[in-house]
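In: Got a predicted model here, sequence first, then my questions.
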Amino acid sequence: MSFITRFAPSPTGPLHLGHAYSALLALHQARLSGGRFLLRIEDIDRARSRARWEAQIYDDLAWLGISWETPVMRQSDNMPAYNSALRALWSQGLLYACQCNRRDILAAASAPQEGAPLTGPDGVIYPGTCRDLPRDPGVEMPKDKALRLDLRAAAEVFSGPLSYVETGRPGPPQTVTADIAALQQSAGDVVVARRDMGTSYHLSVVIDDAAQQISDVVRGEDLAEATMIHVLLQHLLGLPVPRYHHHRLIRDEAGRRLAKRDDARAIATYREAGATPQDIRCMVGL
């Protein structure tokens, strides 16, 4: 299998040191393997995505000495592929419409009989409020409601164990396994299409990785708990499962992982202060 990886930032703010580490690590692994490094702009959040942030992504990466193949995939151009995948899942009875908002979910999950609400990759685990409402896979898929993946129905379609190869841990690659029952407990029925986006991170990343023939996903360890969701979607949609390398996170002095709102750690801030690309590499341990 040829090595193909990607760096996939969202243009919703400036790139910070954590992004630099992830992009440089992915590029290094691609070069070490004689493979390919791709760039993808994950701009499905149209309310927060900005052209100026996308332009700065290109500028910061080029300044770091990172080059990529063109054309660059942009998720906003790929909506037909996401819609096609959603229709396929809907027609199999694997999705249901959900009209709950965050407050509804928290209230239901915090009910006395439920105990303390559990959290998963998307925050509070959905308690299944809308799962048993009447639905008909033969009618048109609704566009004004969120769509959730029904893990109980998915277990009837795919009964095998879920697994992927993890290359980001010390030692040789390891096979990580789980079953859908465990996924129900740890993640719940996740949203695969948000009402204001028409898709979600979970669905889009799976479709895009397959479209770009990604063999190795290099990303932060904070996304590791979402990986089994992606593996399940890959099986349900008949897509290949890549290898995953979940790397350490770059944190601040207090041990908190960096976020885009932390402009003090933005690559552009260091550039303006006179830092060099080699300085950035040293800061992130490369």
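Out: Looks like it came in fine.
In: From now on I want contacts and neighbour counts done on CA atoms only, so please keep to that.
Out: Noted.
In: residues of the lengthiest helix in the chain that come out buried?
Out: The residue-count maximum for a helix in the chain (DSSP state H) belongs to helix 17-32. Neighbour counts using 16 or more other C-alpha atoms under 10 Å place 17-27, 29-30 of helix 17-32 among the buried residues.
In: Looking at these, which two lie furthest apart in space?
Out: Of all pairs drawn from the buried residues of helix 17-32, the widest gap by C-alpha to C-alpha lies between Leu17 and Ala30 and measures 19.9 Å.
In: Could I get the full set of helices for the chain?
Out: Here the chain has its helices, by DSSP H, at 17-32, 51-63, 79-91, 102-109, 151-157, 180-186, 201-211, 227-236, 267-272, 277-283.
In: this is the other structure I want to compare:
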Amino acid sequence: MLVEAWRGSGAVSGERQQGLRADCGRCFGLCCVAPAFAESADFAVDKPAGRPCVNLKGDFRCGIHSELRERGFSGCTVFDCFGAGQKVAQVTYGGRDWRRVPGIASEMFDVFAVMRQLHELLWYLAEALTLDAARPVYGELERAFGATERLTLESPEVLVRLDFGAVRQEVNALLLRASELARAEFQRKKDRRRKSDFRGADLMGADLKGADLRGASLRGAYLIGADLRGADLRGADVIGADLRAAKIAGADLTGAVFLIQSQLDAANGDATTKFSPSFRRPAHWPDVSQPK
């Protein structure tokens, strides 16, 4: 059972995150059905919520998975359910799927939307428990992880009525404290005259080439198309930052707080982009350095 992989102390948070990775083979294509797609640079077609994508096959696999970017579905390549798909399919609904039991379809899609958000919180909480500087709040993080985990095991009826906003607000306050503790060392080393708080900032297309963003807060910042080539983002908090098409060749994201794989997948880096070894280099990045 998935929940078993998430038990334990902060020392095994990496194992917890492993249990929060998507396993499409155990899902029912929920991310290809539940959400709505709007025709854009990220999606080649319009798709209303609750309707299967035209590329979804009978076995719940994507018919163009290896060509998503080339076929205009780059948005699919950067989506991460954090394991919520298989949790809903195999735990919440015990293996029943929306095709064989159409009566559960609408509810299942609504549950998936809630579960995905809960699993994302679990991912961030698990990461916070790997931050040495956050040890003063490990106890609170552990309790929040346990409480959030228990919510994911609730019935569909409870999940669709869940006040997720209240849950997120409480957990986010704790994640912010962990972030502040983790970034404190970088903040002490920086020139205090330099701005370091960019929470929710509109930095779309901004020229941040070579910027010193060590320990900065980029929480929820809009960095779409921003030029971050050669920027130093070590220890920066990037939770919720939108890095779509951001240029990060030569940037150093080693130890960036709350960085997730889909953010790297959405950005344009190259062989010179630095990040922690727990991440994989996106397949669409060139193997050689790009001109600066």
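Out: Received it, and whenever you're ready, just let me know what you need. Nothing here was measured: the structure is a model prediction, and the numbers come from that model.
In: quick one: TM-score?
Out: Here the superposed chains carry a TM-score of 0.28, computed using TM-score structural alignment, normalised by the length of the first structure; 141 aligned residues with a C-alpha RMSD of 6.7 Å.
In: picking up where we left off before, the buried residues of helix 17-32 of the first structure into a markdown table, with extra columns for distance to Asp104 of the first structure?
Out: Output for the buried residues of helix 17-32 of the first structure, formatted as a markdown table (distance: C-alpha to C-alpha, whole Å):
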| residue | distance to Asp104 of the first structure |
| --- | --- |
| Leu17 | 36 |
| Gly18 | 34 |
| His19 | 34 |
| Ala20 | 38 |
| Tyr21 | 38 |
| Ser22 | 36 |
| Ala23 | 38 |
| Leu24 | 41 |
| Leu25 | 40 |
| Ala26 | 40 |
| Leu27 | 43 |
| Gln29 | 44 |
| Ala30 | 44 |
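In: Just name the closest of the residues you listed to Val217 of the first structure, please.
Out: Ala26 (8.4 Å).
In: Tell me how far the residue nearest to that closest one when sequence neighbours are not counted lies from Ile4 of the first structure.
Out: Closest residue in space to Ala26 of the first structure, ignoring its immediate chain neighbours: Val218 at 5.9 Å, by C-alpha to C-alpha, 6 or more residues apart in numbering. The gap separating Val218 of the first structure from Ile4 of the first structure is 10 Å, by C-alpha to C-alpha, to the nearest Å.
In: just Ser204 of the first structure next, same as before
Out: Distance, Ser204 of the first structure to Ile4 of the first structure, by C-alpha to C-alpha: 18 Å.
In: Kindly report the same for Ala181 of the first structure.
Out: 32 Å.
In: now Arg219 of the first structure
Out: 14 Å.
In: what's the answer for Gln56 of the first structure, then?
Out: According to C-alpha to C-alpha, Gln56 of the first structure and Ile4 of the first structure sit 24 Å apart.
In: Tell me which of those two has more neighbours.
Out: Shown here are Gln56 of the first structure and Ile4; by other C-alpha atoms under 10 Å, Ile4 has more neighbours (23 against 17).
In: my guess is the more buried one meets Ala30, correct?
Out: Yes: using C-alpha atoms under 8 Å, Ile4 of the first structure is in contact with Ala30, at 6.8 Å.
In: So for those two, which residues contact both of them?
Out: Applying C-alpha atoms under 8 Å, 6 or more residues apart in numbering, one finds that Ile4 of the first structure and Ala30 are jointly contacted by 36-37.
In: count of residues packed around Val157 of the first structure?
Out: So Val157 of the first structure, with other C-alpha under 10 Å, has 14 neighbours.
In: And for Ala107 of the first structure?
Out: Number of residues near Ala107 of the first structure (other C-alpha under 10 Å) recorded here: 12.
In: how about it, what does it touch?
Out: Neighbour list for Ala107 of the first structure: empty [criterion: C-alpha under 8 Å, 6+ apart].
In: Distance of it relative to Leu32 of the first structure?
Out: Distance from Ala107 of the first structure to Leu32 of the first structure, counting by C-alpha to C-alpha: 50 Å.
In: Tell me what angle the longest helix of the first structure forms with helix 51-63.
Out: Angle, helix 17-32 of the first structure to helix 51-63, by axes from the mean of the first three to the mean of the last three C-alpha atoms, to 10 degrees: 50 degrees.
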